[in-house]
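Engineer: Sequence and predicted model, in that order:
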Amino acid sequence: MAFEPPQRLVRALGETYGDEAVGDWLEQLPKTVQEAVDRRELDVERVMAPGGRSSLVVLVRRPDGTAAALKVAPPSASPALERAALEHWDGWGAVRLLGSTDGALLLERLHPEVSLRSLPEAKALLEAAGTVRRLWTEPPADHGFETVAERTERQAEAMRAFADPGAASLVATALAARDELTAVSPELVLLHGNFRQGKVLAADRTPWLAVGPEPLVGERAYDLARLVRDRVEDLIAAASGAAAARRRVNKLADSLEVDRERLRGWTLFRAVESGTRAIAAGRRGEGELALEFAGWL
């Protein structure tokens, strides 16, 4: 199957894992996709473009004519962990896994052009809360998922190395919050790991389903922290943005029975981590928005 990987995917993988680490995978990607298509006798409709930042998605049809989506991700993106989480959820709140082989996941077809971001903010947050609640289940026995403490320690190492004097105080505050939060974890449930409005798509068998998990285990407040920062551009542009952000923390915490202060702390840490990472990757505008948002908390 001949095609050029979407440039959005090429850039994002290079920023995250390094050009050398993913270069060979990208070069072999057309062959990998063709082998997965042939193995399952799929008919290819089209490659999703601009597509995602961590994987290639191809819209296909199965031999019986059923619409599906083939997702192919590099080993560095841990597709085996995504597969394990999707198998555990078995379609409950998340896209259903139809099969998998060598890093290629065959998924039920959703409506990729329609996410919760298409809804008014209040409705989107309500639907997001209902969706993520379904995902918070007891993890499977002998699971291989990392913990919130393990993932955020790696992120904290990069933050400590971030050399921008203007952000030093905010980084220190975020790191202190992370240390306090990981000292004691109130629960250990399976989390989506990257949950936000854009990760919830319209579906046929139920209105909305989550996609693209980066699964780990830990407390629910961590999973909500990225959702709090959704539509940050609108918040920054509004005169009451700071107050609206704090209200959003309280509203989500109360509606999902999560401690307000723990959610505020994780939201702060994740916003600063995202901001410093974006600036380090050359996306200064995006990074400064995240840091300004974090400063409100």
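Structural biologist: Now that the structure is in, tell me what you want to look at.
Engineer: drop to CA atoms for contacts and neighbour counts, all remaining ones
Structural biologist: OK.
Engineer: where do the helices sit along this protein?
Structural biologist: Along the chain, counting by DSSP state H, helices occupy 7-17, 19-39, 79-89, 121-135, 148-160, 168-183, 220-228, 232-237, 241-255, 260-280, 284-296.
Engineer: Helix 260-280 and the last one, what's the angle between them?
Structural biologist: Relative orientation of helix 284-296 with respect to helix 260-280: 160 degrees, computed using axes from the mean of the first three to the mean of the last three Cα atoms, to 10 degrees.
Engineer: Any idea how far helix 284-296 is from the middle of the chain?
Structural biologist: 18 Å (Cα atoms, centre = their mean, to the nearest Å).
Engineer: and the comparison structure, right after this:
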Amino acid sequence: MRLPDKFVRTMKSIHKENANEWLRNFDKMVADYEERWELKVQDPFDLSYNFVAPAIRNNGEEVVLKVVLSRKEFLTELETIKRMKGKGMVKLLEYDTEIGVMILERLSPGVMLAEIESDEEAARIASQIMKSLWIAAPVGTNIQTVTDREYSLKRIIQNNPDGFEQISKETLQEALLIFEQLNSEISNPYLLHGDLHHYNILKDGDSWVAIDPKGLIGDREYDVIQYLLNKLPETNVKDTIEKRIDIFVKELNLDKKRLLLRGFSHAVLSTCWTIEDGNYNEAFLSTIDVFNELLSKENISH
């Protein structure tokens, strides 16, 4: 099986020598998986940070094989899937924590929410998935929290006290103050998906199902932001985001002020991450201004 060059470069960039060893042993690992779980691995889906491929078991059952090289990310995703079992989350069939492999159900037809033409309809579907997924945060877990996101931004500011590329010092400081304030106000945290957007919600029969949770502990408003930042049109970005926000606020009974503040602060952090990764995303940068405009429209100072 030939792995896409972009995926290989991404793996080497993130995981360094671990990725080199993993890539060298890749064919043998796949053969071991096939023998152990009695399946045949097919050509992979479009790959980003993990190896994910359809597979067919010897009994004809169609499944998905997922291999996560980062042990921390694997354990977090595994725990999140287990805790959200039966709540609009893809089903976990088998797994091995030592080698970071999951066997998941194959969703059919597997159409992504991104393919829904009506943006408002898609947002309503996403809101129902969010409503079904969110549960009270577990005690005694290693899942990341929104405070970890705050620390991530703090680290970026410490390393770039005069601003970070296209983001001014003042904008960075504003975003950090918002993170600190909102995080301090959380009294009843939730277990969130952590990366819920149009490409992580798939059609399964007559239902829609979430995949690829990152797992995050925090307030519900934070989990909406990643959706707001994805699949944006080339024009009328502000109107699109505003309509999505109004749908989420109504359907999920969210705090609009808090959601807008989360949107601004996370847009800053997301843009910083793209700069750090060498994949600078100008669309994320533009959403910083969009959230500023929406905050001004609501007469919310920050």
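Structural biologist: Good, I have the coordinates. Computed from a predicted model, the values in this text were never measured in an experiment.
Engineer: And the TM-score between them?
Structural biologist: Superposed pair, TM-score by TM-score structural alignment, normalised by the length of the first structure: 0.87. Supporting alignment: 285 aligned residues with a Cα RMSD of 2.2 Å.
Engineer: would CSV of the helices of the first structure with distance to Ser55 of the first structure be doable?
Structural biologist: Output for the helices of the first structure, formatted as CSV (distance: least, Cα to Cα, whole Å):
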stretch, distance to Ser55 of the first structure
helix 7-17, 7
helix 19-39, 10
helix 79-89, 9
helix 121-135, 22
helix 148-160, 20
helix 168-183, 29
helix 220-228, 20
helix 232-237, 24
helix 241-255, 30
helix 260-280, 19
helix 284-296, 21
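Engineer: need those in JSON lines with distance to Leu209 of the first structure and mean neighbour count, can you?
Structural biologist: Below are these laid out as JSON lines (distance: least, Cα to Cα, whole Å; neighbours: other Cα atoms under 10 Å):
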{"stretch": "helix 7-17", "distance to Leu209 of the first structure": "23", "mean neighbour count": "17"}
{"stretch": "helix 19-39", "distance to Leu209 of the first structure": "24", "mean neighbour count": "15"}
{"stretch": "helix 79-89", "distance to Leu209 of the first structure": "11", "mean neighbour count": "21"}
{"stretch": "helix 121-135", "distance to Leu209 of the first structure": "7", "mean neighbour count": "17"}
{"stretch": "helix 148-160", "distance to Leu209 of the first structure": "23", "mean neighbour count": "16"}
{"stretch": "helix 168-183", "distance to Leu209 of the first structure": "29", "mean neighbour count": "17"}
{"stretch": "helix 220-228", "distance to Leu209 of the first structure": "15", "mean neighbour count": "25"}
{"stretch": "helix 232-237", "distance to Leu209 of the first structure": "22", "mean neighbour count": "14"}
{"stretch": "helix 241-255", "distance to Leu209 of the first structure": "19", "mean neighbour count": "17"}
{"stretch": "helix 260-280", "distance to Leu209 of the first structure": "23", "mean neighbour count": "23"}
{"stretch": "helix 284-296", "distance to Leu209 of the first structure": "26", "mean neighbour count": "19"}
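Engineer: between the ones you listed, which one is nearest to Ala68 of the first structure?
Structural biologist: Among these, helix 19-39 comes nearest to Ala68 of the first structure, with 11.5 Å by Cα to Cα.
Engineer: quick revisit: which of the helices of the first structure sits closest to Val60 of the first structure?
Structural biologist: Using Cα to Cα, the nearest of the helices of the first structure to Val60 of the first structure is helix 19-39, at 8.5 Å.
Engineer: and the gap between the alignment partner in the first structure of Leu285 of the second structure and Val272 of the first structure?
Structural biologist: With TM-score structural alignment as the criterion, Leu285 of the second structure lines up with Leu291 in the first structure. Distance of Leu291 of the first structure to Val272 of the first structure, computed by Cα to Cα, to the nearest Å: 6 Å.
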